[in-house]
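Colleague: Sequence unavailable; structure follows:
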């Protein structure tokens, strides 16, 4: 992202600071860290700049670069959560548990939950297992923190080899973390250690239903073969500390901004380099912050032999699409399809990208493969039928398309997108108009604030010759989507049909002003709009050989 040059340039204190601030506003961590660091070099005692440098370096995952400045802040008795987090991350990464436990969490801590959990793990790392387990209990006494505390205690018990006590906690304290993907897999490992593979299989099937992926399939295959799974989720107290930052990041994501959550995820990864879930979370947060190049680089850190490799590659596909490189996204997916040909999501994602690039024939083939790999009757398959139907409709294979649309509705009755697309298509083909109207009315009832769907209702009424009824719906569609060229063009046609010719011409001019000249594949037809402005809609319809507007008032 290009930065706007500042008066005085970025080689001055004010220029560096302002450039860093602007980069930070755009979540450009690399640039903001560079500029803030340059500003701090010119004003080394500026406490605010110190915090800015620490925050941006943590956002980049550079705990080691943030550490010297964090120590300076602590030496000056400055309370800074980011500084304290940096020093703590360094201590725990070096397994300096005794030194960490000597810190005063009241003045040098992160917060009650993090400090309490980290203290418990540090005690375990300092060979004080009994004290550590008691510390988890103490954290659990705080209101709203018991779920976190008991999850981490169960993990600690697994690390200590007390799998029976760990399983008891999973049964008795079925909190939200126990029900996460990591929690479910950790419990399966615990059950396997207790020689209860059948129970482990049942627990995984209950947690994941019919869904599967390479990691889950590998676990199930090993369990079914009678193998004993090792407890891999926490191997050291340092791993437990990493799990604290990861689980808190997951909770923060519900309420805090992604730039704040990112710091916790980065620290988790710093403490445990093989924490692939933390890596994927970091990449996902960078994607959310529109830092596509950084997200792509993080996704690429997942080793090709890791069970999460396909998930990372699918993440890369997402950021490549958003960054405007669909060809690269297609290439990644085609390689994935060769290696993970039995994963429906790979083929369905490939179909989506191809469809959005108007490559409808290969998109249909990709959806065919995805549906072949999807169990019959699975409700989630509705979107595959819907997406394939769109591709088939664009290929003028209407009977197959209609069949897919209707199958999507069988799997997901009342789905407004499907009702709208099928109804609109029937109207455009001038067939089954009564059914089409009923479908679109259902879609509007389900999604009354969708401009596209409300536009469809106005348009079907217009095509049915019910012009006066169409006006109010089309006007609402324009209110919902005021700068959409197609919707404004439709309103112009409706106004013309009821004799409001000047308002029609105004809407066509508005529609023209909203057409993106680079969008050559869009539905908007600027040449037709200009022709209507020149000669009116009646003449355009006659020139096109289309049916004329119905006469709704012939009394003069």
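Modeller: That came through fine. Keep in mind it's a predicted model, so treat the numbers as computed, not measured. Numbering: from 1, shown residues only.
Colleague: can we go C-alpha only for contacts and neighbour counts from here?
Modeller: Noted.
Colleague: which residues are in contact with the host helix or strand of residue 123?
Modeller: Taking DSSP states H and E as the criterion, residue 123 maps to helix 112-125. Under the contact criterion C-alpha atoms under 8 Å, 6 or more residues apart in numbering, helix 112-125 has outside partners 92, 95, 97-98, 100-101, 105, 109, 129-136, 139, 145, 149, 152, 156, 236-238, 240-241, 244-245, 248.
Colleague: Just the buried residues of these.
Modeller: 92, 95, 97, 100-101, 105, 109, 129, 131-133, 135-136, 139, 149, 152, 156, 236-238, 240-241, 244-245, 248 (16 or more other C-alpha atoms under 10 Å).
Colleague: Put this next to the previous one:
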């Protein structure tokens, strides 16, 4: 990032590099097998000092005040430095500059168009994330609902909204938003959708979601435990036994506290005493 980008002035170059960094981060977050790095704020703080970078971004905004991208860049910088109130104001400014999508006719094939790039829905999603960070949950939900309306629901907004409803115990409502995603859910999204189905006693469908997540992350303890629980519910005791054993192995490798592992060990011991049913097999 220290190299000069040909054709850009010093001020605009900083904003451009920041936008590229945001884009790469968003792409990584959207990938099925990857999760966002935990040190993203550290990355921005280390590479884009607040005062000097903000001065350069504001200079670009002064020259082009109608650019929503520059306001979004300003918001990202402020948020990474803990200035959430100021970041929210910048995002609201960006949102006001982005025209709302026109109502479109129903897709003849019944498909929805998923969007993640700079858009009205994307700006709404960014605002909702800030509301969540500020513990303004009701405002976040209202904003996320706006981001998933129409034929272009925002991908991550669907996931976030589903997670909120799942956390509130409303699995049916959560499932509605996970289902909007189709095959675009991340590993954690697949697990969450599986949990919603499990809570609704739709165990075979939950197993299908968990299995995809387990294929992407075969050593992830949480998905092994959830899949084992679902197998147990449908009477596939041998499969549950196999999953619980794998869970204990990888949970200990990942230093998960024994207090969290203990309930699974208890189930494991009970299964060992039962007649073997539902032998391990490929679905």
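Modeller: Nice, thanks for sending it over. Because the structure is a prediction, the values reported are computed rather than measured.
Colleague: Quick TM-score on the pair, please.
Modeller: The pair, once superposed, lands on a TM-score of 0.62 when counted by TM-score structural alignment, normalised by the length of structure 2; 222 aligned residues with a C-alpha RMSD of 3.7 Å.
Colleague: In helices, which of the buried ones among the contacts of helix 112-125 of structure 1 appear?
Modeller: Among those, the residues falling in helices (DSSP state H) are 92, 97, 100-101, 105, 129, 131-133, 135-136, 139, 149, 152, 156, 237-238, 240-241, 244-245, 248.
Colleague: secondary structure element for the nearest residue to residue 173 of structure 2 once chain neighbours are set aside?
Modeller: Spatially, and ignoring its direct neighbours in sequence, residue 173 of structure 2 is nearest to residue 165 (6.3 Å; C-alpha to C-alpha, 6 or more residues apart in numbering). Element membership of residue 165 of structure 2, judged by DSSP H and E, is helix 155-167.
Colleague: residue in structure 1 matching residue 97 of structure 2?
Modeller: Under the alignment (TM-score structural alignment), residue 97 of structure 2 pairs with residue 373 of structure 1.
Colleague: correct me, but that match touches residue 341?
Modeller: No: contact criterion C-alpha atoms under 8 Å: residue 373 of structure 1 and residue 341 do not qualify, at 9.3 Å.
Colleague: Now do the top helix by length along structure 2 against helix 155-167, angle only.
Modeller: Ranked by residue count and defined by DSSP H, the top helix of structure 2 is helix 10-30. Helix 10-30 of structure 2 runs at 50 degrees relative to helix 155-167, counting by axes from the mean of the first three to the mean of the last three C-alpha atoms, to 10 degrees.
Colleague: quick one, helices of the stretch 301-450 of structure 1?
Modeller: 309-322, 326-339, 344-356, 360-372, 382-394, 398-411, 416-428, 433-446 (DSSP state H, counting those that start in this stretch).
Colleague: The first one - contacts with which helices or strands?
Modeller: Pointing back at helix 309-322 of structure 1 there. Counting by 3 or more C-alpha pairs under 8 Å, 6 or more residues apart in numbering; DSSP states H and E, the packing neighbours recorded for helix 309-322 of structure 1 are helix 276-288, helix 292-299, helix 326-339.
Colleague: out of those, deepest packed?
Modeller: The highest average neighbour count among those, using mean count of other C-alpha atoms under 10 Å, belongs to helix 276-288 at a mean of 23.
Colleague: Tell me the residues of structure 2 aligned with it.
Modeller: Counting by TM-score structural alignment, helix 276-288 of structure 1 sits on no residues of structure 2.
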